[in-house]
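Colleague: heads up, no residue letters with this:
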């Protein structure tokens, strides 16, 4: 197997694991203390993709449907999501964000972006950031195509 590809995969895994851990531990904002990272991730997914079935959320988070049901129940209790019937098929139930849920996503994004900006400032130049963005756009497109 190609050694550079192996190194790339290992680096990607390291950034995902250690980066997530470091960022989550470093975000000093009440919103990141009130909600679990998994709950915020659910809110972000719904915010990004719009209404969706709970099963699709489970698939996207790579967890069992019972785990998503539990997360959604807690988010419903906090009035951040609601369950609605699909306009196309009344038997299908979809999860959508409430206005409060949209605000949580907006606030969590703001805190995260500010932290990353501070972390990267004076360490990553504009050209490196452009290369990073270009590469991740390409990887995203490849992954999206492969998932079809």
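Modeller: Happy to help now that I have it. The model shown is predicted, which means the values in this text are computed figures rather than measured ones. Residues are numbered from 1 along each chain as shown.
Colleague: going forward, measure contacts between C-alpha atoms and count neighbours the same way
Modeller: OK.
Colleague: Centre-most residue in this structure?
Modeller: In the chain, the residue lying closest to the centroid (C-alpha atoms, centre = their mean) is residue 41, at 4.2 Å.
Colleague: Just name whatever secondary elements whichever strand or helix holds that one is in contact with.
Modeller: Using DSSP states H and E, the element containing residue 41 is helix 37-49. If you count contacts as 3 or more C-alpha pairs under 8 Å, 6 or more residues apart in numbering; DSSP states H and E, helix 37-49 packs onto helix 65-77, strand 93-97, helix 99-120.
Colleague: List the buried residues of it.
Modeller: 39, 40, 41, 42, 43, 44, 45, 46, 47 (16 or more other C-alpha atoms under 10 Å).
Colleague: could I get these as JSON lines with distance to residue 116?
Modeller: Formatted as JSON lines, the buried residues of helix 37-49 follow (distance: C-alpha to C-alpha, whole Å):
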{"residue": "39", "distance to residue 116": "20"}
{"residue": "40", "distance to residue 116": "17"}
{"residue": "41", "distance to residue 116": "17"}
{"residue": "42", "distance to residue 116": "21"}
{"residue": "43", "distance to residue 116": "20"}
{"residue": "44", "distance to residue 116": "17"}
{"residue": "45", "distance to residue 116": "20"}
{"residue": "46", "distance to residue 116": "22"}
{"residue": "47", "distance to residue 116": "20"}
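Colleague: try this one next to it:
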């Protein structure tokens, strides 16, 4: 594969993510985002995927200042969607991990169900073999990125 084809694929993937995110947020915002903001939903989603995390690592992941994450965590704590990890023994919140609650998982699952419904309608006429190829490519990318991420720790 030539680099120009790879660049074309990456640019197209970025455009699909960008436009797809806009469409999905617009389609589900009236139900989902009346209780949590998009940023809070993204933080919950990060915790769902990554597991208990420090506020600092969440700030890096979301590309925002720690004070923005602290504010989001505070609001999510008040809503019962996250909690401080009880396994942490230290009383210093800077070293504690935040984790998603069962209620937070329900918010993510509801959002994902709405998202998958939209995507399913977009691709209901795509051949299964093409979906299989797409899964293979994304699985390979995930494995390579995971390996690369683990080698830097």
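Modeller: Good, I have the coordinates. Note that the structure is predicted; figures quoted are calculated from it, not measured.
Colleague: Assuming the best superposition, what's their TM-score?
Modeller: Overlay of the two chains. TM-score (TM-score structural alignment, normalised by the length of the first structure): 0.86; 147 aligned residues with a C-alpha RMSD of 2.0 Å.
Colleague: what does the helix holding residue 41 of the first structure correspond to over in the second structure?
Modeller: Mapped onto the second structure using TM-score structural alignment, helix 37-49 of the first structure spans residues 38-50.
Colleague: Mean distance between that stretch and the first structure after superposition?
Modeller: By mean C-alpha distance after the TM-score superposition for the first structure, the fitted stretch 38-50 of the second structure averages 1.6 Å away from its aligned residues in the first structure.
Colleague: from memory residue 81 of the first structure sits against residue 101, does it?
Modeller: Yes - counting by C-alpha atoms under 8 Å, residue 81 of the first structure does reach residue 101; the two are 6.2 Å apart.
Colleague: Residues that sit against both of the two, list them.
Modeller: Taking C-alpha atoms under 8 Å, 6 or more residues apart in numbering as the criterion, residue 81 of the first structure and residue 101 both touch residue 43.
Colleague: one step back: how about the buried residues of helix 37-49 of the first structure, which pair is most distant?
Modeller: Using C-alpha to C-alpha, the two most remote members of those are 39 and 47, lying 12.3 Å apart.
Colleague: superposed on the first structure, where does the top helix by length along the second structure end up, distance-wise?
Modeller: Looking across the second structure with DSSP state H, the single longest helix is helix 3-32. Superposed on the first structure, helix 3-32 of the second structure shows a mean distance of 1.7 Å to its aligned residues (mean C-alpha distance after the TM-score superposition for the first structure).
Colleague: by how many degrees do that helix and helix 38-50 diverge?
Modeller: Orientation check (axes from the mean of the first three to the mean of the last three C-alpha atoms, to 10 degrees): helix 3-32 of the second structure against helix 38-50 gives 110 degrees.
Colleague: Run a quick neighbour tally on residue 79 of the second structure.
Modeller: Residue 79 of the second structure: 14 surrounding residues under other C-alpha atoms under 10 Å.
Colleague: How much space separates it from residue 146 of the second structure?
Modeller: According to C-alpha to C-alpha, to the nearest Å, residue 79 of the second structure and residue 146 of the second structure sit 32 Å apart.
Colleague: likewise residue 119 of the second structure?
Modeller: 25 Å.
Colleague: again with residue 99 of the second structure
Modeller: 21 Å.
Colleague: Ok, residue 63 of the second structure next?
Modeller: Look at residue 63 of the second structure and residue 146 of the second structure: by C-alpha to C-alpha, they are 19 Å apart.
Colleague: likewise residue 38 of the second structure?
Modeller: The value you get for residue 38 of the second structure to residue 146 of the second structure, if C-alpha to C-alpha is used, is 26 Å.
Colleague: I'm done for today, thanks for sticking with me.
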